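# The amino acid sequence is not available; the structure is as follows:
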């Protein structure tokens, strides 16, 4: 089938879902093509960067615009860890790691309310085709929803949602134990027990080969490939050449904190992730093979691919 022709995109925010028991109601951005029906859904979990607004429903426009233009409905929550909310940390759940995942479950529980808030979407969602994507800390959230587990004071925590059929992990955290820094072990101990052995849902793991993330890990760039190596298949690993933690600048247009700014790299990541998800959600679709053959082979390859 290959890549679809880009469509105009509509974006609506904030869509507010009442959330009793949550510190604040859940606020979303919903982006979608203006045309088409039976649209698959991507839940996008933001990271925890230095900027105030990228870690919210206002971030990741380079990915969101491309995904929506190519036939996906993208739903972006503002997690409780966002600087825009200024709630501070939760000593029992640093970085609000658990509520990040349950935010996504709430969205899937309340898709009727999302459609009601965005009348242009009524009757156009394909609820059988749902994917999750996340960058950095958002990759941790996506991992949990895809079946990864961790252990906290309550025991083993499992937050997988069977409604989610596939995922994309962008510069996601890897294993715990002696792979994380002393600072992370002290302040974010939930990273220590990350277990990918039951993360069986299909996923594309995207890792930059220059992403050292020294504030998080002592294992170097290979740490971000752990979700691929330490989980069961089916999985695909996209190693992006010369990419650092921002993967060229996926968190926003012209973001000053991007250390490896490269618009062509961002476009390639957007194309490859969209093609991967289309292939997983629509068996028989050839978009992944078509795009990967162009972007990951030959002298101008942006990265390399391996699968299991």
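Received the coordinates, thanks. Quantities reported herein were computed from a predicted structural model and do not represent experimental measurements.
# CA atoms for contacts and neighbours, from now on please.
Will do.
# these two touch, right, residue 184 and residue 218?
No - at 10.6 Å, residue 184 does not count as touching residue 218 under the criterion of CA atoms under 8 Å.
# Can you list the buried residues in stretch 249-262?
249-253, 258, 260-262 (16 or more other CA atoms under 10 Å).
# whoops, stretch 104-122 was the one
104-105, 107-108, 114-115, 117-118, 121.
# do the same with stretch 21-39
Result for stretch 21-39 [16+ other CA under 10 Å]: buried residues 26-34, 39.
# Just the terminal-to-terminal distance for that stretch.
Length of stretch 21-39, first residue to last, CA to CA, to the nearest Å: 31 Å.
# Quick one: distance of that stretch to the chain centre.
15 Å (CA atoms, centre = their mean, to the nearest Å).
# Stretch 91-102 too?
16 Å.
# How about stretch 217-230?
That offset, for stretch 217-230, works out to 17 Å (CA atoms, centre = their mean).
# Report the two of the buried residues of stretch 21-39 separated the most.
26 and 34 (24.3 Å; CA to CA).
# show me what contacts the nearest residue to residue 195 once chain neighbours are set aside?
Excluding its sequence neighbours, the residue lying closest to residue 195 (CA to CA, 6 or more residues apart in numbering) is residue 149, at 5.1 Å. Neighbouring residues of residue 149 by CA atoms under 8 Å, 6 or more residues apart in numbering: 156-159, 194-196, 198-199.
# Restricted to strands, list these.
156-158 (DSSP state E).
# ok, of those, which come out buried?
If we count by 16+ other CA under 10 Å, the ones in strands among the contacts of residue 149 have these buried: residue 158.
# Would you convert the ones in strands among the contacts of residue 149 into a markdown table that also reports distance to residue 140?
As requested, the ones in strands among the contacts of residue 149 are arranged in a markdown table below (distance: CA to CA, whole Å):
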| residue | distance to residue 140 |
| --- | --- |
| 156 | 16 |
| 157 | 13 |
| 158 | 13 |
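# Out of the ones in strands among the contacts of residue 149, which is nearest to residue 167?
For those, the nearest to residue 167 is residue 158 (16.6 Å; CA to CA).
# End to end on stretch 209-218, go ahead and measure it.
15 Å.
# what's the closest non-adjacent residue to the residue nearest in space to the middle of the chain?
The centre of the chain sits closest to residue 134, judged by CA atoms, centre = their mean, with a distance of 1.5 Å. Spatially, and ignoring its direct neighbours in sequence, residue 134 is nearest to residue 45 (4.5 Å; CA to CA, 6+ apart).
# longest helix of the chain?
helix 263-281 (DSSP state H).
# which outside residues touch that one?
2-3, 40, 62-63, 66-67, 70, 129-131, 165-168, 202, 204, 247-250, 285-288, 291-292, 295, 302.
# Can you say which of those are buried?
By 16+ other CA under 10 Å, the contacts of helix 263-281 give 3, 40, 62-63, 66-67, 70, 129-131, 165-168, 202, 204, 247-250, 285-288, 291-292, 295, 302 as buried.
# and those, which of them are in helices?
Reading helices off the buried ones among the contacts of helix 263-281 with DSSP H, I get 62-63, 66-67, 287-288, 291-292, 295.
# Second structure for comparison follows:
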């Protein structure tokens, strides 16, 4: 392949996004547009323990809007709270993964859900015949980089806003699902070699990572050189049916496990649920099975909270990992730990 500028969608950096397994959402174009639109969650209603704030930021250096939704605990009014910054999957929005954001906020952790306008729910709008093309363009190299820049910009804005005094800037984690998981990998320290150049987007403010259904780096036979530089504590969540199956691209659930194995940090935990689907971790209600879906969501939000409580040193309401495993044994296929687990991961 001829060498091209980084801004060209045909540059090999395309593999970071388009060939990461992010094209799973192309399957959506084979169904009515309601398939995607029905997945969008309704307006989140605030709870007494937290408030829900929609933010509309604009990055002037990139001429790019960066909308976000902040779930802010009421306890932040008296003492700064930890923060999780969340990146949605291809075709998602700031409204997504509300079951995680609400739960974290209800337990004393702020959750900032960033909307990536180049790969958000607007992809589902317009001519159905060109949906596939829009998705392909959204998975280009420019958008892969822009997503990481979105997270950095959102952090900059929040920590310079009136809400800054309510956020503990020393306790920040990144999280994401699918495309968002790969965005999280990049901001956590993943490094890609292209044309003799090391591409890396690590943000030192990120202290831990939550990776849900993280796709592999297609075209890369060995994940280790890419993911070994990630030394942050990480939580990985998947299922035995977390399969990406798109014409031209196929990825079995074992690929999520390969990502876990390749991560450099030994402080890591992998949870694998039985059955399900790649999209059941979104706010959609029936994917992966009408009965299984809510049970997996309950177990997922509990485990994310448990992991982050340990990372952020929040002992209140902490659930032991063994207790979590026993509670969800019926839907859990396996639980793996790193070689040098944190206190959270010890029985």
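Structure received. Note that the structure is predicted; figures quoted are calculated from it, not measured.
# quick one on the thing from earlier: identify, from the buried residues of stretch 104-122 of structure 1, the entry nearest to residue 83 of structure 1.
Nearest member of the buried residues of stretch 104-122 of structure 1 to residue 83 of structure 1, counting by CA to CA, is residue 104, at 18.7 Å.
# got a list of what that closest one touches?
Residue 104 of structure 1 touches 43, 77, counting by CA under 8 Å, 6+ apart.
# What lines up with it in structure 2?
Matched by TM-score structural alignment, residue 104 of structure 1 corresponds to residue 151 in structure 2.
# still on that earlier bit, secondary structure added to the buried residues of stretch 104-122 of structure 1, as CSV?
CSV is the format used below for the buried residues of stretch 104-122 of structure 1 (DSSP: H, G, I helix; E, B strand; the rest coil):
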residue, secondary structure
104, helix
105, helix
107, helix
108, helix
114, helix
115, helix
117, helix
118, coil
121, helix
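# right, and the helix or strand after the longest strand anywhere in structure 1?
As assigned by DSSP E, the longest strand anywhere in structure 1 is strand 125-135. Next along the chain after strand 125-135 of structure 1, taking DSSP states H and E as the criterion, comes helix 137-146.
# tell me the angle that following helix makes with strand 125-135.
Between the axes of helix 137-146 of structure 1 and strand 125-135, defined by axes from the mean of the first three to the mean of the last three CA atoms, to 10 degrees, the angle is 130 degrees.
# Check which residues of the longest helix of structure 1 are buried.
263, 265-281.
# tell me the contacts of the nearest residue to residue 48 of structure 1 once chain neighbours are set aside?
Spatially, and ignoring its direct neighbours in sequence, residue 48 of structure 1 is nearest to residue 55 (5.6 Å; CA to CA, 6+ apart). Residues in contact with residue 55 of structure 1, defined by CA under 8 Å, 6+ apart, are 46-49, 78, 82-84.
# all helices of structure 2, in order?
Under DSSP H, structure 2 gives helices at 14-17, 34-37, 98-106, 131-138, 141-159, 179-188, 224-227, 254-262, 292-311, 321-327.
# Those into CSV, with extra columns for distance to residue 275 of structure 2?
Formatted as CSV, the helices of structure 2 follow (distance: least, CA to CA, whole Å):
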stretch, distance to residue 275 of structure 2
helix 14-17, 26
helix 34-37, 21
helix 98-106, 20
helix 131-138, 27
helix 141-159, 29
helix 179-188, 20
helix 224-227, 27
helix 254-262, 13
helix 292-311, 8
helix 321-327, 17
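# do you know which of the ones you listed lies nearest residue 48 of structure 2?
helix 98-106 (8.6 Å).
# okay, the closest one sits on what stretch of structure 1?
Under the criterion TM-score structural alignment, helix 98-106 of structure 2 matches residues 61-69.
# Can you name the residues in contact with that stretch?
In contact with stretch 61-69 of structure 1 (CA under 8 Å, 6+ apart) are residues 6-9, 31-33, 73-74, 250-253, 266-267, 270-271, 274.
# chain center to that stretch, what's the gap?
Distance, stretch centre to chain centre, for stretch 61-69 of structure 1: 13 Å (CA atoms, centre = their mean).
# residues touching the closest residue to residue 114 of structure 2 other than its chain neighbours, list them.
Nearest residue to residue 114 of structure 2, sequence neighbours excluded (CA to CA, 6+ apart): residue 68, at 4.4 Å. Residue 68 of structure 2 makes contact with 54-57, 94, 112-115, 154, according to CA under 8 Å, 6+ apart.
# hmm, try it at 10 Å
Residues near residue 68 of structure 2 by CA atoms under 10 Å, 6 or more residues apart in numbering: 53-57, 85-86, 93-95, 112-116, 150-151, 154.
# Show the buried residues in those.
Buried among the contacts of residue 68 of structure 2 by 16+ other CA under 10 Å: 55, 85-86, 93-95, 112-116, 150-151, 154.
# Residue 166 of structure 1 contacts residue 132, correct?
Yes - using CA atoms under 10 Å, residue 166 of structure 1 and residue 132 qualify as a contacting pair, with a distance of 6.6 Å.
# anything in contact with each of these two?
42, 142, 145-146, 203, 277.
# Farthest pair within these?
145 and 277 (15.7 Å).
# Among the contacts of residue 149 of structure 1, which one lies nearest to residue 179 of structure 1?
residue 194 (11.0 Å).
# Not counting sequence-adjacent ones, nearest residue to that closest one?
Nearest to residue 194 of structure 1 is residue 150, by CA to CA, 6+ apart, at 4.7 Å.
# Residue in structure 2 paired with the one you found?
Using TM-score structural alignment, residue 150 of structure 1 lines up with residue 192 in structure 2.
# residues near its match, how many?
22 (other CA atoms under 10 Å).
# got the contact list for it?
13, 15-16, 186, 198-201, 217, 220, 223, 225-227.
# One more: residue 36 of structure 1?
Residue 36 of structure 1 touches 7, 71-72, 121, 124-125, counting by CA under 10 Å, 6+ apart.
# And those residues, which is closest to residue 213 of structure 1?
Of the contacts of residue 36 of structure 1, the one sitting nearest to residue 213 of structure 1 (CA to CA) turns out to be residue 72, at 30.4 Å.
# now that closest one, nearest residue through space, not along the chain?
Closest to residue 72 of structure 1 by CA to CA, 6+ apart is residue 40, at 5.2 Å.
# Quick check: the one you found vs residue 128 of structure 1, distance?
Distance from residue 40 of structure 1 to residue 128 of structure 1, by CA to CA: 8 Å.
# Next: residue 121 of structure 1.
16 Å.
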